[in-house]
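# Show me how the following folds:
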Amino acid sequence: MTEKTEIESLYRTYRTYGLSIAYRMLGTFTDAEDIIQDLFAELAVKNRADVQNMKAYIAKSVTNRCLNLLHSAKKKREEYIGEWLPEPVAGTAELPELAAEQKDTLSYAYLLMLERLGPVERAVFLLREVFEYDYEQIADMTRKTEANCRKIFSRAKQQLKGSEIPSTPIAQGQRKAMVERFANAFLHYNPETLLSLLTEDAVLISDGGGAARAAIRPIVSRERLLRLFTSPNAYRDLRTWSVHVAEINGEINLVYTSEAEVKSVLCFQFSESGDQVQHLYMIKNPQKLKHIQTYLG
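All right, here's what the predicted structure looks like:
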């Protein structure tokens, strides 16, 4: 096997695994792709005979690159205009490492939950909870002691307490029907249907990043959302765009397009009972829609 053929084989084998870690660590697919490209460029000139476990090496390298990027991006996050939301991905086609029972760890609500953790806590939590590494391996990957990793994981679990994703997943058919009902009620200014679909404490969070018109702060309560969703002056752009039901982050959500250009993605998180919408996440920042555009375009 030639050098080039070997690297191509490693890339085909481990690219999606590395992406699975990097995307959850960063919440941005474009940055995750850059990290994977850099990793394999370095691997091409590395003495690979020293690598005893390639999968663990990939996980360690991706984790450390992500930690470095998260630390350097902290100021950018603080200066970000409005609310910062993760970059959505279309379906799970790019991340087939996921087994069906792990699909919820790609959901938009799960990514938002991870935002409550610091970089190292996020790394330890993901490596243990999602990728099922033991503490000895995690210690090596994060350059921490095994005892420290156990404490970090415990602290992360405590921080996430109360923000867990509903334990009973909604069937895709039921979710699709509810998302379509919302889209139709919003389009036709139907307050009765919207009232039945939204929880009393429903929240809308929008991300325009200063590049698209979006609310700077979260909009809280069913009453306020009803006024907005039924106002002819609010969200007029969404009503002029075509709306599509699509699998985003492994779940049925909405994509808005204009002349084949993706303009917005609207992701839903349902209540524990599964019959009402608890959170809505509207992504309008064009920089965060590039992957959706490429995949759907």
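
# Please count neighbours and contacts with C-alpha atoms only from this point.
OK.

# Tell me the buried residues in whichever helix in the chain runs longest?
The longest helix of the chain (DSSP state H) is helix 3-26. Using 16 or more other C-alpha atoms under 10 Å as the test for burial, helix 3-26 gives 7, 10-11, 14-26.

# now swap in stretch 262-280 and tell me
Buried residues in stretch 262-280 (16+ other C-alpha under 10 Å): 262-271, 274-280.

# What are the contacting residues of it?
88, 108-109, 166-170, 179, 196-199, 201-205, 248, 253-257, 281-286, 289, 292-293 (C-alpha atoms under 8 Å, 6 or more residues apart in numbering).

# next one: it to chain centre, how far?
In this view, stretch 262-280 has its centroid 14 Å away from the chain centroid, taken as C-alpha atoms, centre = their mean, to the nearest Å.

# Let's compare: structure for the following, please.
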Amino acid sequence: MNGNELLAKHFEEHRSHLRAVAYRMLGSLSEADDAVQVTWLKAAGADTGGVANLAGWLTTVVSRVCLDMLRSRESRREDFLDEHGAGPGARLRTDPEEEALLADSVGLALLVVLDKLSPTERIAFVLHDLFAVAFADIAPILDRTPETTQRIASRARQRVRGNSGSASDDRMRRYRAVEAFLRAAQNGEFEALLALLDPDVTYRPDEAARLLGAGTDLDGGRVLAEAFCGKAQPARAILLDGEPAMVLAPHGTLMLVMTFRFAGERITEINAVADDDRLSRIEFTLP
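As a prediction, the model looks like this:
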């Protein structure tokens, strides 16, 4: 077996790890596969004979590739949100069911929150907190000192988990109520939905949400229960600006947010937001 064949063999042994790293950094399976392919091309063109830790070296390379992709995404955000903008067939190279399963295994809520981080925050957080890479090894990727890299990861961690540390009892009750609403909607449990909704509850989608198919204005508990019963399959509960909400984020790409207001234990108001400008200003955390 020659040197190239041996490198290819070792690369295949590490492919699943590199793909997992890239997916958490990019939130897109097709982009993760692109990053892994670029990593292979860089590895094939490099002198790896003196590399003692090939797995660590490849992780560094794929991280740098992902960092470049994230920075490029920042300048063309609309292309990422519009999956068709990547070119004909670009997203068809991956199995939608496989990506959905992978997103569920990672946690769509986490992918949505990670998408709000800056490229350097995302790289530092993913490598350190999710893959236990030392700050000294992350620092050269970000072109920062280990101390600065640690501060970047800490800032990202606060944004992911929320600055308050733990939610208040009232907020957690509201969060559990939103979870219960989502579960009842997904399972088609009409009576459970009705019990969670105030008789005078209202539903108001913005214009962008209407265009996405989120419906029109609705009034009344029974009307809303009928509209939501058996729906909301891809949605997830999350904290939005510290309050419980639901997000529609297929494959980790944020499309729509639903906010909730309560009177006591019942939901009195639901608003659906899909406007890009409004979504970009929203701060998400995990409970």
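
# Please state their TM-score.
Here the TM-score for the pair of chains, by TM-score structural alignment, normalised by the length of the second structure, is 0.59; 217 aligned residues with a C-alpha RMSD of 4.7 Å.

# Which elements pack onto the longest helix of the first structure?
When contacts are defined as 3 or more C-alpha pairs under 8 Å, 6 or more residues apart in numbering; DSSP states H and E, helix 3-26 of the first structure packs onto helix 29-45, helix 54-72, helix 119-129.

# run the last query once more with 7 Å
Identification of packing neighbours for helix 3-26 of the first structure by 3 or more C-alpha pairs under 7 Å, 6 or more residues apart in numbering; DSSP states H and E yields helix 29-45, helix 54-72.

# still on that earlier bit, list buried members of the contacts of stretch 262-280 of the first structure by neighbour count.
Judged by 16+ other C-alpha under 10 Å, buried ones among the contacts of stretch 262-280 of the first structure: 88, 108-109, 170, 179, 197-199, 202-205, 248, 253-257, 281-286, 289, 292-293.

# Next one: the residue most central in space within the second structure relative to residue 54 of the second structure, how far apart?
Ranked by distance to the mean C-alpha position of the second structure (C-alpha atoms, centre = their mean), the top residue is residue 111 at 1.6 Å. Using C-alpha to C-alpha, to the nearest Å, we find residue 111 of the second structure at a distance of 28 Å from residue 54 of the second structure.

# Kindly report the same for residue 256 of the second structure.
The gap separating residue 256 of the second structure from residue 54 of the second structure is 41 Å, by C-alpha to C-alpha.

# can I assume residue 146 of the first structure is in contact with residue 139?
Yes - counting by C-alpha atoms under 7 Å, residue 139 is a contact partner of residue 146 of the first structure at 5.1 Å.

# which SSE is residue 258 of the second structure in?
strand 256-263 (DSSP states H and E).

# Remind me what whatever helix or strand comes next after that strand packs against, helices and strands.
The C-terminal neighbour of strand 256-263 of the second structure among helices and strands, as given by DSSP H and E, is strand 266-273. Packing partners of strand 266-273 of the second structure (3+ C-alpha pairs under 7 Å, 6+ apart): strand 197-205, strand 256-263.

# Mind checking those strands for the one nearest to residue 128 of the second structure?
strand 256-263 (29.1 Å; C-alpha to C-alpha).

# before we move on, back to that, dump the helices and strands packed on helix 3-26 of the first structure to CSV, plus mean neighbour count and distance to residue 134 of the first structure.
As requested, those are arranged in CSV below (neighbours: other C-alpha atoms under 10 Å; distance: least, C-alpha to C-alpha, whole Å):
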stretch, mean neighbour count, distance to residue 134 of the first structure
helix 29-45, 16, 23
helix 54-72, 18, 11
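
# got TSV for the ones you listed, with distance to residue 214 of the first structure too?
Output for these, formatted as TSV (distance: least, C-alpha to C-alpha, whole Å):
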stretch	distance to residue 214 of the first structure
helix 29-45	21
helix 54-72	25
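
# who wins for proximity to residue 92 of the first structure among those?
Using C-alpha to C-alpha, these put helix 29-45 closest to residue 92 of the first structure, at 12.1 Å.

# That closest one against the second structure, how far on average?
In the superposition with the second structure, the average deviation recorded for helix 29-45 of the first structure is 1.2 Å (mean C-alpha distance after the TM-score superposition for the first structure).

# ok, and what's touching that helix?
Contact with helix 29-45 of the first structure is made by 7, 15, 18-19, 22-23, 26, 62, 65, 87, as judged by C-alpha atoms under 7 Å, 6 or more residues apart in numbering.
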